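Chemist: Please find the sequence and the predicted model below.
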Amino acid sequence: MARRIKPKRWMARVYFRDSAGVRREVTAQGPTRAAAEHRVKLKLSNLPVAGAELSSATTLREALERWVSGLDDGLALNTLRNYKLWAERLSQNLGSLLLRELTAGALDAYLAGIDLPSVRYNQRLTLKMALDEAVRLGALPHNPVLATRPVKTKKKEVRALDLEQVQELRRLVSGLQATPTYSGYLPDLVDVLLGTGCRWGEGAGIRWQDVDLEAGTVTICGTLVQKAGWQADTKTHEVRTLQVPPFVLEVLRRRRSEAREGAVFVFEQGGKSLAYNSARTWLGRALKGSDLEWVTWHVLRKTTATFLDERLGLAEASLQLGHASEEMTRSAYVQRSKQAAFAEALEGLAG
């Protein structure tokens, strides 16, 4: 609603419900009716709707902080940490911009300036999720990230060890035994990870109270998190009990007999749980100069998945790894043969 209040002066008036639900008046003046209406609309767009905590005048930094504070506690700890790191980077680079200034063009130009596709993908994902929330709260009419160019990332080929390479790996890690300052846990850790298919944090974080030597089982109910120590949770928030093969049971029995009194973890160094960075360094040192330099701790998990899939099937491999779906195991953990060998079956086509 607008009216002339004096020559060449107009006032536009609207009513607005504030965050407490109270009806308030918003006015603006201008030399023309159109100018007054435009100004009142601009003022209105900068105000939060009832029940909201954001407006178009909110900075991206504030929006990101609100989004981070509301992240689900049920997310894996590493996932939460990564979201926070990506949000911090966005705050450093774009945090001073107001939400209304976040056009698709501006965001697309920012993303295009990021060289690494993986970093560009994660920055775009974080922006999308944070601004999705801004849309839900009425601070934005639509999410500008949706109009930016999607990031094309090349799907990594799953690479696992064959049996010959497994034996070579075991030989190489055993070769570190004479190295000073090294406690000798590497061969045993390699065997436990191969024989269980655990993630590094799960395998290195197995506690003696989770081991049943008589039943030959280990219960995976927690994980080691870098710089945070042992956490009573797994990535999928599911506890699973695994029957271990004889070679792993032999490792556990020997380590139990050699463990210090009061030891908490199967794998300890200096009376403390293992550190991922240190373990990664020792593995790299053991494999340096060999044909297996490409191998990481995660490759062992993929090796277990591929081995089980070939012999027992995908369902069993997925169950052993603790995945929520078989598709996850198939797409990200099982190495596929590049050579088709179905000649015998195809012979049936000729009758």
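Modeler: Received, thanks.
Chemist: rest of the way, CA atoms for contacts and neighbours
Modeler: Fine.
Chemist: List the contacts of whichever strand or helix holds Asn122.
Modeler: Asn122 belongs to helix 117-136 when assigned by DSSP states H and E. Helix 117-136 has contacts (Cα atoms under 8 Å, 6 or more residues apart in numbering) with 54-55, 63-64, 67, 83, 86-87, 90, 111-112, 114, 140-143, 145-146, 151-153.
Chemist: Packing partners of the helix or strand following that helix?
Modeler: Proceeding N to C from helix 117-136, the next assigned helix or strand is helix 163-174, under DSSP H and E. Here helix 163-174 touches helix 186-196, helix 276-287, going by 3 or more Cα pairs under 8 Å, 6 or more residues apart in numbering; DSSP states H and E.
Chemist: Make TSV from those helices and add distance to Arg253 to it.
Modeler: TSV is the format used below for the helices and strands packed on helix 163-174 (distance: least, Cα to Cα, whole Å):
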stretch	distance to Arg253
helix 186-196	11
helix 276-287	22
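Chemist: Okay, one more to line up with it:
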Amino acid sequence: MAGYADHVRRYLSPLLGHLLLAEVAVAHVEEMFQVITREHQAAGRRLSAATLDRIRATLRAALNAALRAGLVEENPASLVALPPTRRPRAVVWTAARVQHWRKTGERPAVAVWTAAQTAQFLDAIVPYRLYAVYHVIALRGLRGEAAGLRWCDLDLEEGTAVICRQLQRRDGRLTVGPPKTAHSTHVIALDRTTIAALRAHRSRQQAEAAAHGEGYRDSGYVFTNLNGDPVALGRLTHVFQKLIAEHDVPPIRLHDLRHGAATMALAAGVQLKVVQEMLGHSSIVLTADTYTSVLPEVAHPAAEQTATHLLRAAGMVPGTTRRRGRALARRQHPTWGHTRTGLVRRRATSRRPALAGPRPRARPPGRLRSDAAVSAA
């Protein structure tokens, strides 16, 4: 809701507010986007296709309401052509990519750490007073809701947390609002390490309150400043970037910790539906399409399985450049032989046992014994 209000205040009212509702046409909307683009370019500010698309979505929602009320005959915002939006896919900071970044400074738009890099970072920042917030985001995939957590939302005995609010800075002050979507209000499970981190954080917070004295404000929030006021998400983002620079790990955004949480969960074998619930997504398609980068340890078995399937089809021995021999195929076919009872199937073997001795010659069926053999009998 705050994003919609911001679009109305910054773009829609100044550029379309002089028109009557029924006068708004496609040409007016196209001109509005041209003005927005020119203003950003003149100020040297980046304007993505996704931002333009979100502004159009705000206008389109308002005009759809007018359309349902019979105030307009069409929705011009739906007819405006904008540049296609391409959601950047998260890539993993592999060793080769880290080496390239250190050499050239080039970094992906969206990147996630490996499990080892995440563990290295968390281990390095344990002494920091707000360590627990980064631990929670990295393991449970929270976003702005992390700043909105209150102690009454946590049940450390049962290991659960209710995600029901977020803090955002508007007009220079913190405001409380609901999570991003209706489905974002959900309950998440807390693992033992996260519970331990939160218990240690609560003890530290109580010690800070006692040291601060009467001026301490008990806001009830989990993550606070030294005076007890809730800490803003922007502050957490700023500190996160400083910690990254101090501990010499590949750069990522704070929100990328959320991407990494989903990726590591999938690498650990967690089902996609469970990851969807952990992130608070309304659709499993959104989870699969947006937050699931493939870690090397997940991709390697898939690559090996594909190669093995192809090599078997080509008659190759997996893991080598040797072709399968034909002896195996010959051994799998039965042979035929003569016995006293006639023609029978014999099981084929590659070689006779060493102690079997010479095989007796089979007498053709119907052949009579010699006279000497008859008299001997």
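Modeler: Yes, it's here. All of these numbers come straight from a predicted model, not from anything done at the bench.
Chemist: Do you know the score for how well these two fit?
Modeler: Overlay of the two chains. TM-score (TM-score structural alignment, normalised by the length of the first structure): 0.65; 262 aligned residues with a Cα RMSD of 2.8 Å.
Chemist: what secondary structure does Gln168 of the second structure sit in?
Modeler: When classified by DSSP: H, G, I helix; E, B strand; the rest coil, Gln168 of the second structure comes out as strand.
Chemist: roughly how far apart are it and Arg89 of the second structure?
Modeler: To Arg89 of the second structure, Gln168 of the second structure is 26 Å away according to Cα to Cα, to the nearest Å.
Chemist: for Ser375 of the second structure, same thing?
Modeler: When distance is defined by Cα to Cα, Ser375 of the second structure is 94 Å away from Arg89 of the second structure.
Chemist: So between the two, which is more surrounded?
Modeler: Comparing Ser375 of the second structure with Arg89 by other Cα atoms under 10 Å, the one with more neighbours is Arg89, at 16 against 7.
Chemist: Now do the same for the more buried one: its match in the first structure.
Modeler: Under the alignment (TM-score structural alignment), Arg89 of the second structure maps onto Glu157 of the first structure.
Chemist: can you check Leu59 of the second structure too?
Modeler: In the first structure, Leu59 of the second structure lands on Leu127 (TM-score structural alignment).
Chemist: Please verify my assumption that Tyr291 of the second structure contacts Leu257.
Modeler: No - look at Tyr291 of the second structure against Leu257 with Cα atoms under 8 Å: they stay out of range, at 10.6 Å.
Chemist: Which of the two has more residues huddled nearby?
Modeler: Taking neighbours as other Cα under 10 Å, Tyr291 of the second structure and Leu257 compare with Leu257 leading, 25 against 20.
Chemist: Am I right that that one falls within a helix?
Modeler: Yes - per three-state DSSP, Leu257 of the second structure lies within a helix segment.
Chemist: what's the nearest residue to the equivalent of it over in the first structure if we skip its chain neighbours?
Modeler: Matched to the first structure by TM-score structural alignment, Leu257 of the second structure sits across from Leu300. Spatial nearest neighbour of Leu300 of the first structure, chain neighbours left out: Leu194 (5.6 Å); criterion: Cα to Cα, 6 or more residues apart in numbering.
Chemist: And Pro178 of the second structure, by the same measure?
Modeler: Nearest one to Pro178 of the second structure, counting by Cα to Cα, 6+ apart, is Arg165 at 4.5 Å.
Chemist: So which residues of the stretch 1-150 of the first structure form helices?
Modeler: 33-45, 60-69, 77-94, 104-112, 117-136 (DSSP state H, counting those that start in this stretch).
Chemist: Any buried residues in the longest one, and which?
Modeler: It refers to helix 117-136 of the first structure. Within helix 117-136 of the first structure, the residues that qualify as buried are 120-128, 130-135, counting by 16 or more other Cα atoms under 10 Å.
Chemist: ok, the match of Leu257 of the second structure touching Trp200?
Modeler: No - using Cα under 8 Å, Leu300 of the first structure is not in contact with Trp200; the gap is 9.1 Å.
Chemist: Find residues that contact each of those two.
Modeler: Leu193.
Chemist: coming back round to it: would you write a PyMOL line that selects the buried entries of the contacts of helix 117-136 of the first structure?
Modeler: Selection of buried members from these for PyMOL, criterion 16+ other Cα under 10 Å:
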select buried, resi 54+55+63+64+67+83+86+87+90+111+140+143+145+151
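Chemist: Cys221 of the first structure: what's its closest spatial neighbour, skipping adjacent residues?
Modeler: Val239 (4.7 Å).
Chemist: Highest mean neighbour count across the helices and strands packed on helix 163-174 of the first structure, which stretch is it?
Modeler: Comparing these by mean neighbour count (mean count of other Cα atoms under 10 Å), helix 186-196 ranks first with a mean of 22.
Chemist: Pull out the buried positions in the helix or strand following that one.
Modeler: Using DSSP H and E, the helix or strand that directly follows helix 186-196 of the first structure along the chain is helix 200-204. Buried residues in helix 200-204 of the first structure, counted by 16+ other Cα under 10 Å: Trp200, Gly201, Glu202, Gly203, Ala204.
Chemist: next one: stretch 176-183 of the second structure
Modeler: Those would be Pro178, Pro179, Lys180, for stretch 176-183 of the second structure by 16+ other Cα under 10 Å.
Chemist: What lies in contact with that stretch?
Modeler: Applying Cα under 8 Å, 6+ apart, the set of residues contacting stretch 176-183 of the second structure is 144-145, 148, 163-168, 185, 280-282.
Chemist: which one of the buried residues of helix 117-136 of the first structure is nearest Gln269 of the first structure?
Modeler: Nearest to Gln269 of the first structure among the buried residues of helix 117-136 of the first structure: Asn122, at 34.9 Å, using Cα to Cα.
Chemist: roughly how far apart are that closest one and Asn143 of the first structure?
Modeler: From Asn122 of the first structure to Asn143 of the first structure the distance is 17 Å (Cα to Cα).
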